[in-house]
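K.L.:
Quick one, what's the 3D model for this:
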Amino acid sequence: MTIAHLLEDFEINLMDPSRVRLMDEDTLEEYRLTAFEQGYSAGWDDAVSARSEEQGQLNATLARNLEDLSFTYHEALSQMTQSLEPMFKSLIGTVLPQTMDRSYTHHIVEQLKSMAREQVAQPALLIVPSGVSATLKPILSEEFSFPVQLVEESSLPAGQACLRVGTAERDVDCSALLSSISDAMDSFLHQAKEVS
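P.N.:
As a prediction, the model looks like this:
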């Protein structure tokens, strides 16, 4: 006796009438179109998904590069500012005061000329800090044909002067300008250090 009846039969009989099902041309074409549409749709979805993923990666890479570039710019600006700080301090502490001292008399002469044009034939009074009149007297006598009364005031700080021609009066304050420039530079350096 054989055990064939216990084992499953894997042999397929294609010609068995219960297995064979014939399709007409319309049904077969409809089946093909449905299969094509499903394949096309799946391919389209895969392409859109791949494109979205690629776009996301490009955006992430661009964002990282911009962040690196921004960091590099701020880092470079900070380093440049810190390296220039001694030069700025030297400029404000040494060069600008010397320049103001040299231009002090020139500035006073220009202001007096301007006021004299506006107030013709009026008496002129110039009040300056102590120790400045010796430098100013030769310049005033050379520049002006009318007399300028020069008065030294010990309470007047260096870099300042008071000009009066007739009823007009002007104050010259080079030290306030220097202080303003120094404050602006300190503020800039402080802000540059805060950013870094």
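
K.L.:
CA only for contacts and neighbour counts going forward, please
P.N.:
Noted.

K.L.:
how close does Val132 get to Gln160?
P.N.:
Distance from Val132 to Gln160, counting by Cα to Cα, to the nearest Å: 10 Å.

K.L.:
Now do the helix or strand hosting Glu67: which elements does it pack against?
P.N.:
In this assignment (DSSP states H and E), Glu67 forms part of helix 25-90. Here helix 25-90 touches helix 174-195, going by 3 or more Cα pairs under 8 Å, 6 or more residues apart in numbering; DSSP states H and E.

K.L.:
got the angle between the helix it packs on and helix 25-90?
P.N.:
For helix 174-195 against helix 25-90, the angle by axes from the mean of the first three to the mean of the last three Cα atoms, to 10 degrees is 140 degrees.

K.L.:
What is helix 174-195 packed up against?
P.N.:
Short answer (3+ Cα pairs under 8 Å, 6+ apart): helix 174-195 packs on helix 25-90, helix 96-118.

K.L.:
now the angle from it to helix 96-118?
P.N.:
130 degrees.

K.L.:
Name the residues that touch helix 174-195?
P.N.:
74, 77-78, 81-82, 85, 88, 92, 96-97, 100, 104, 158-160 (Cα atoms under 8 Å, 6 or more residues apart in numbering).

K.L.:
to compare against the first, here's another:
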Amino acid sequence: MSVSHLYESFSGRAASPTQQAEQAEDEFEDVKLNAFESGYQAGWEDALKAQGDAENKLTEEFLQNLQDLSFTYHEALSKLSVGMKPLMSAIVTKLLPQVAAQSLGPQIIEQFETLIKDQSDTLVEVAVAPDKQPVIEALLKEQETVPFTVVAEPALSAGQVYLRAGQTEREINLDAVLEGITSGLVAFFHTVEQENKHG
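P.N.:
As a prediction, this is how the structure comes out:
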């Protein structure tokens, strides 16, 4: 390819028809090359823009799907929580008190044995609610090696027991445990209901 057309001719002669044809062909090639480069650059920019748009669309769709999934999860959890309320209420009001009553004896024995390790020659006083006195006396009869007495204290509830040996006192309060569980569940279901109201 000739580049002579790019330089000024200092010869006094006019260009021959052949030279003019070559110059026109060179100019035409330059125009084609410039058009190709412009088209290539425009195509490249369009491709980059299309890729950026596609990535943005994918990101938006992904974020929307995450939001929908989160909403669906919270909605399902909320409905499940509300549906579980009757079951949890029945467990707290019926089952747990029975379990607590059955576990009272083993807990008293455990605390009793711990207490007598340090003070084996001291009289152990076990304070219970009046209606629990005969049951606890029968339970502790197996601990004959340690002197004990079971006293009824009207101020105590069925789930409360105090064990005293000398200056040491231990408390078992299953009623407080049950009350804490009940309060926690009431607060939990109240929160769920408030969230459902406010969407």
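
K.L.:
TM-score, when you put one on top of the other?
P.N.:
Scored against TM-score structural alignment, normalised by the length of structure 1, the superposed chains reach a TM-score of 0.83; 178 aligned residues with a Cα RMSD of 2.1 Å.

K.L.:
that older thread, rebuild the helices and strands packed on helix 174-195 of structure 1 as TSV, extending it with mean neighbour count.
P.N.:
Rendered in TSV, the data for those read as follows (neighbours: other Cα atoms under 10 Å):
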stretch	mean neighbour count
helix 25-90	12
helix 96-118	16
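
K.L.:
roughly how far out does stretch 103-120 of structure 2 sit from the chain middle?
P.N.:
Here the centre of stretch 103-120 of structure 2 is set off from its chain's centre by 40 Å, with Cα atoms, centre = their mean, to the nearest Å.

K.L.:
mean shift between the helix or strand hosting Glu169 of structure 2 and structure 1?
P.N.:
Assigned by DSSP H and E, Glu169 of structure 2 belongs to strand 168-173. Overlaying structure 1 shows strand 168-173 of structure 2 at a mean distance of 1.0 Å from the equivalent residues (mean Cα distance after the TM-score superposition for structure 1).

K.L.:
Reformat the helices and strands packed on helix 174-195 of structure 1 as TSV; add distance to Cys174 of structure 1.
P.N.:
Listed next are those as TSV, based on distance: least, Cα to Cα, whole Å:
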stretch	distance to Cys174 of structure 1
helix 25-90	18
helix 96-118	7
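
K.L.:
what about the ones you listed, which gets the closest to Glu152 of structure 1?
P.N.:
helix 96-118 (14.2 Å; Cα to Cα).

K.L.:
Relative to structure 2, what is the average displacement of the closest one?
P.N.:
Aligned to structure 2 and superposed, helix 96-118 of structure 1 gives a mean residue distance of 1.0 Å (mean Cα distance after the TM-score superposition for structure 1).

K.L.:
Which element is encountered next along the chain beyond that helix?
P.N.:
Downstream of helix 96-118 of structure 1, the first helix or strand assigned by DSSP H and E is strand 124-129.

K.L.:
list the helices and strands that next one packs on?
P.N.:
Under the contact definition 3+ Cα pairs under 8 Å, 6+ apart, strand 124-129 of structure 1 sits against strand 148-153, strand 160-165.

K.L.:
And stretch 139-149 of structure 2, end to end?
P.N.:
12 Å.

K.L.:
How about residues contacting it?
P.N.:
105, 109, 116, 120-126.

K.L.:
Kindly report the same for stretch 83-91 of structure 1.
P.N.:
185, 189.

K.L.:
what's around Glu152 of structure 1, how many residues?
P.N.:
For Glu152 of structure 1, the neighbour count with other Cα atoms under 10 Å is 15.
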